[in-house]
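K.L.:
just to be clear, the model below is a prediction. Sequence and coordinates:
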Amino acid sequence: MDVTTYRRIATEEAFAPAELLECYRRMLRDGQGDKGFQSLWGFYLGSTAERPRSVVRRLADLGAERLADMAAAGIDHQVLALTSPGTNVLDPATARSMATLANEVAAQAVRDHPDRFTALAAVAWQDPDAAIAELERAVTRLGMCGVIANSHVQGTYLDDQRFWPVLEAAERLDVPVYLHPNTPTDRMVEPLYEAGLDGAIYGFAVETGMHLLRIITSGVFDRFPHLRLVVGHLGEALPFWLPRIDHFHAAQVASGRYPAMKALQLRPSDYLRRNVWYTTSGMAWQPGIMFVRSVVGADRVLYAMDYPYQYVPDEVRHQEELPLDAVELREFFEGIATRLFHLTV
């Protein structure tokens, strides 16, 4: 193939079945969910402003409007993922049924438009046995290319070993786990919420960057060395902290200050270079992209838009103006995603 041509593959593109949105509406009416959920989805489902209304409409559309938006932006292919918080705020029975429904909806969209969509599996993380069974079904029968983890599950993180069998299944199936932000838990949201910082402006990065560090320091990647994890927004700032993270991890292990902080086989930064991939979702910023490429490796950084939450058609053009040659641009927009998600279209 001519290296000057490539498909632009966007790898963090959200959708939501109408049934899930209606479930969220019921939860809001009944006062269910934590403060972050009430804040985020109370806004999107309750506001009359144009932007939240357009986001909700686009989340539920896996047809004409989404395809038109992709064409307007120059996106050739989307990797679909169930929007945050997905099933994570639901009771186990509802989470199981909603994950199955979401996977069927996404699989139908892929069948309808196989050249335009692939999808990540949704699972009920609250029920690890069911999550494993659904992940296996989604990958082996529906052809899905990974699994979405919408961060904490009602305040519990994936460093908790009850979730590790699901991570083991992802490693065995050779599919990546996409760690996507959720709103901060009630234990950390209050100072963010009172300043209006609990969402994408900062709270998501605080919550998800911490989650990724918890996964690393718990020894997940020593236990599952071939597990692949994808994180958006250029790594939620962690690439900018690599030397400091390594220094104080070593110091805290040596001091024995924290029972949870154990010695690892490698430095934390080594796992961030070996097991983690970084998408540019919501971060169409040349200095940041080039910096992250320089510290984690150019083969770890790939394109995503964060549709429909941050739908900015011109960002594709801006990222095509990165100081990269034709081969590097093809890798950034297509090659890395194709290998990471085992795409065949």
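P.N.:
Yep, that arrived. Numbering: from 1, shown residues only.

K.L.:
make it CA atoms for all contacts and neighbour counts henceforth
P.N.:
Will do.

K.L.:
surely residue 278 is within a helix?
P.N.:
No: according to DSSP: H, G, I helix; E, B strand; the rest coil, residue 278 belongs to no helix; its state is strand.

K.L.:
list the contacts of it.
P.N.:
Counting by Cα atoms under 8 Å, 6 or more residues apart in numbering, residue 278 makes contact with 230, 231, 232, 233, 234, 235, 300, 301, 302.

K.L.:
below is structure B, check it against A:
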Amino acid sequence: MRLIALEEAFSIPRLSDRFPGLTDLGPIPVSPEFGRHVARRLPDFTELRLPEMDRYGVDVQVLSHTAPGLQAGLSAEDAVAAARFANDYLANVVAEHPARFAGFAALPMQDPPAAAAELRRAVEELGFRGALVNDHTGSRYLDDPGYERFWTTLEELDVPLYLHPGAPPAEQWQVTDGCAELIGPTFTWGAQTGGHALRLLYSGVFDRHPGARLILGHMGEYLPFMLSRLDSRYATLAPGRTLDRAPSAYVGTNILITLSGVQSPAALAGAILAIGADAILFAIDYPYEFTGPATTAFAGAALSDADRHKIAHGNAERLLKLRPWTESA
């Protein structure tokens, strides 16, 4: 069975040397050993990455520049230049290993027209399968009216946007004071990125752009498990902005999810019950998560053959327009 992993990070030493903030994830407490593990693997494609993929049966990684990436306080001018450099670099990597890697574009969201133009270039000229953005850019979220052209371009190109955590926080959460363990992937990233996705939903982005698809990692940043509450609370809101559908109806249609970083058959079973297997895609979160436990957890999940194939590769092949594959191919 083919296995396609959608949230797999890389870095570019030359670009990181010029803009050190591109790989600075801030005050997240990690062990020195883990820091070295990640630092060695991020810029590598062939010495460690491909052998690990082979060892655990991962056929394709969809690569994206590591967080915080271009959202790390760059000026608009620098972000435009860095995005072009990063995307050209990744295109060369994919060209060297076209059967094993695909690409998500990095985008200069500091300049919305330039972001739309770079997305079009990356898809139409470089062959990328979509884009990945690391949450907000400064204090600007993607429901800002200035991004309407970007959403139109995304819809026209018929590619997804992966909304990933990792941007420098727009504000300090007092709940993390004295408890740094909550910062980052343990808690704040999921709440912040899930909140960003809800801003898009409630502001009507998906009503104005019904063909737009947003991908959330980490089993959907809590959202699949909140659908009934979203609907019940929406029904009690004071008159104001209205949606074409109930909030839950956008999750599983416009908003898709991956398994990245959540190695839990129980959570996967709940997500399938909530939004359906057609809206779920396999991912690892390499090198921040370990490939072996991720593939083992997926293999151990109680899934029908049809659902397992959808999540492992079928949904990615359809969404990203990757070459279909069969057991007999």
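P.N.:
Received the coordinates, thanks. Quantities reported herein were computed from a predicted structural model and do not represent experimental measurements.

K.L.:
tm score of chain vs chain?
P.N.:
The TM-score (TM-score structural alignment, normalised by the length of structure 2) is 0.92; 322 aligned residues with a Cα RMSD of 2.0 Å.

K.L.:
redo the contacts of residue 278 of structure 1 as CSV? Include secondary structure, neighbour count and distance to residue 220 of structure 1.
P.N.:
Shown next, in CSV, are those (DSSP: H, G, I helix; E, B strand; the rest coil; neighbours: other Cα atoms under 10 Å; distance: Cα to Cα, whole Å):
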residue, secondary structure, neighbour count, distance to residue 220 of structure 1
230, strand, 24, 14
231, strand, 23, 16
232, coil, 27, 19
233, helix, 24, 22
234, helix, 27, 21
235, helix, 23, 18
300, helix, 23, 19
301, strand, 28, 22
302, strand, 28, 23
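
K.L.:
check these and tell me the two furthest apart.
P.N.:
233 and 300 (13.0 Å; Cα to Cα).

K.L.:
strands of the stretch 151-300 of structure 2, residue ranges please.
P.N.:
161-164, 214-216, 255-258, 280-281 (DSSP state E, counting those that start in this stretch).

K.L.:
any idea what residue 242 of structure 2 aligns with in structure 1?
P.N.:
In structure 1, residue 242 of structure 2 lines up with residue 263, judged by TM-score structural alignment.

K.L.:
aligned partner of residue 290 of structure 1 in structure 2?
P.N.:
So residue 290 of structure 1 corresponds to residue 269, using TM-score structural alignment.

K.L.:
ok, residue 174 of structure 1 next?
P.N.:
With TM-score structural alignment as the criterion, residue 174 of structure 1 pairs with residue 158.

K.L.:
kindly report the same for residue 70 of structure 1.
P.N.:
Per TM-score structural alignment, residue 70 of structure 1 is aligned with residue 53.

K.L.:
in a strand, that match, correct?
P.N.:
No: under three-state DSSP, residue 53 of structure 2 sits outside any strand and is assigned helix.

K.L.:
picking that back up, so what's the match of residue 242 of structure 2 up against?
P.N.:
250, 253.

K.L.:
count the residues that sit near the nearest residue to residue 106 of structure 1 once chain neighbours are set aside.
P.N.:
Among residues not flanking residue 106 of structure 1 along the chain, residue 119 sits closest, at 6.3 Å (Cα to Cα, 6 or more residues apart in numbering). Neighbourhood size, residue 119 of structure 1 [other Cα atoms under 10 Å]: 29.

K.L.:
gap between the equivalent of residue 119 of structure 1 over in structure 2 and residue 6 of structure 2?
P.N.:
Residue 119 of structure 1 maps onto residue 103 of structure 2 when the alignment is built from TM-score structural alignment. As judged by Cα to Cα, to the nearest Å, residue 103 of structure 2 and residue 6 of structure 2 stand 9 Å apart.

K.L.:
overlap in contacts, these two.
P.N.:
Listed as contacting both residue 103 of structure 2 and residue 6 by Cα under 8 Å, 6+ apart are 62, 63.

K.L.:
now the contacts of residue 278 of structure 1 as TSV including distance to residue 21 of structure 1?
P.N.:
Shown next, in TSV, are the contacts of residue 278 of structure 1 (distance: Cα to Cα, whole Å):
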residue	distance to residue 21 of structure 1
230	25
231	24
232	23
233	24
234	28
235	28
300	33
301	32
302	29
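
K.L.:
still contacting in structure 2, which of those residues?
P.N.:
Retained in structure 2: 230, 231, 232, 233, 234, 235, 300, 301, 302, out of these (criterion both residues aligned by TM-score structural alignment, their matches' Cα atoms under 8 Å).

K.L.:
check contacts around the first one.
P.N.:
What it means is residue 230 of structure 1. 176, 177, 178, 179, 276, 277, 278, 279.

K.L.:
contacting residues for the aligned partner of the fifth one in structure 2?
P.N.:
Residue pairing (TM-score structural alignment): residue 276 of structure 1 is matched to residue 255 of structure 2. The neighbours of residue 255 of structure 2, taking Cα under 8 Å, 6+ apart as the test, are 213, 214, 215, 216, 279.

K.L.:
remind me, longest helix of structure 1?
P.N.:
Ranked by residue count and defined by DSSP state H, the top helix of structure 1 is helix 92-112.

K.L.:
kind regards, and thank you for your time.
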